[in-house]
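Undergrad: Output the structure for:
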Amino acid sequence: MRDTSELIAAVERFADRLRAAPQSRLQRGAAAEGLALARELAVRAQRAEDPDREPRTMPDAGVFMVADQLAVAGNDLAEILRTAPAGSGEGELDEAVALVREAAERAGL
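TA: Alright, predicted model coming up:
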């Protein structure tokens, strides 16, 4: 089993910053960054779990829900990667951590 604690920590840190951000900052793009990341992590999780099924798109539940959506998508991906067979999805974990950090930086959080 892989250690996914770095991914979980990065996702939780970004989600916490989104939760603490004022509405004006969320509306100026931070929420959009969070949603885009949540959608990407959700697609990656779905593809890893069932590669033959077309991934579903996470809906936009509004600027105040994006932090929770990010946390769910990130934790889902972390769990799937943690329990994946050895050798599968090589590099996926590092890529996901980098995506989270880059999105947080773009969001200014």
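Undergrad: use CA for all of it now, contacts and neighbours both
TA: Noted.
Undergrad: show me where the protein has helices.
TA: 5-20, 23-25, 31-49, 66-83, 92-107 (DSSP state H).
Undergrad: Tell me how many other residues crowd Pro85.
TA: For Pro85, the count of nearby residues is 11 (other C-alpha atoms under 10 Å).
Undergrad: Would you check how far apart it and Arg2 are?
TA: Note on Pro85: its distance to Arg2, by C-alpha to C-alpha, to the nearest Å, is 9 Å.
Undergrad: here's the other one to compare against:
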Amino acid sequence: MTPQPTADDLHAAVDRLSDRLRALPESTLRRGAAEAAFALARELADRARRLERPAPPPAEFPAAGIYAVGDQLAVAGHDLAEALRAAPEGPATGRELAAALELVRDHRC
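TA: Sure, this is the predicted structure:
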């Protein structure tokens, strides 16, 4: 039986992806890697905000440029991992964690 994913798994996956993004050359970042990673960071940030404050519409996650996208992804992913740790345990939280982990693990840069 496969163990259930945890927020620590999400945290580690985000760290690995962020490190890969930070190591990419500028040309790769400019050819779309930064834009795709920023879209993922925005999605993770929106998921964290919905967990923490479901009523108000989420604020837009600001773009800080191609050289900051690795850091932005790390911040958004770590925020989501913390929001999931604080959320009540249950099937919905487990599904949210699994979905976020899949997004991060499936991202190609």
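Undergrad: closest to Met58 of the first structure out of the helices of the first structure?
TA: Between Met58 of the first structure and those, the tightest spacing by C-alpha to C-alpha is seen for helix 31-49, at 5.5 Å.
Undergrad: elements contacting that closest one?
TA: For helix 31-49 of the first structure, the elements it packs on are helix 5-20, helix 66-83, helix 92-107, judged by 3 or more C-alpha pairs under 8 Å, 6 or more residues apart in numbering; DSSP states H and E.
Undergrad: Can you name every helix or strand that the longest one contacts?
TA: Okay, so that is helix 66-83 of the first structure. Using 3+ C-alpha pairs under 8 Å, 6+ apart, helix 66-83 of the first structure sits against helix 5-20, helix 31-49, helix 92-107.
Undergrad: same thing but at 7 Å, please
TA: Contacts defined by 3 or more C-alpha pairs under 7 Å, 6 or more residues apart in numbering; DSSP states H and E place helix 66-83 of the first structure against helix 5-20, helix 31-49.
Undergrad: Where in the second structure does it fall?
TA: Counting by TM-score structural alignment, helix 66-83 of the first structure pairs with residues 69-86 of the second structure.
Undergrad: out of the helices and strands packed on helix 66-83 of the first structure, deepest packed?
TA: Most buried of these, by mean neighbour count (mean count of other C-alpha atoms under 10 Å): helix 31-49, with a mean of 21.
Undergrad: if we can go back for a sec, any chance of the helices and strands packed on helix 66-83 of the first structure in a markdown table, plus distance to Glu92 of the first structure?
TA: Shown next, in a markdown table, are those (distance: least, C-alpha to C-alpha, whole Å):
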| stretch | distance to Glu92 of the first structure |
| --- | --- |
| helix 5-20 | 11 |
| helix 31-49 | 9 |
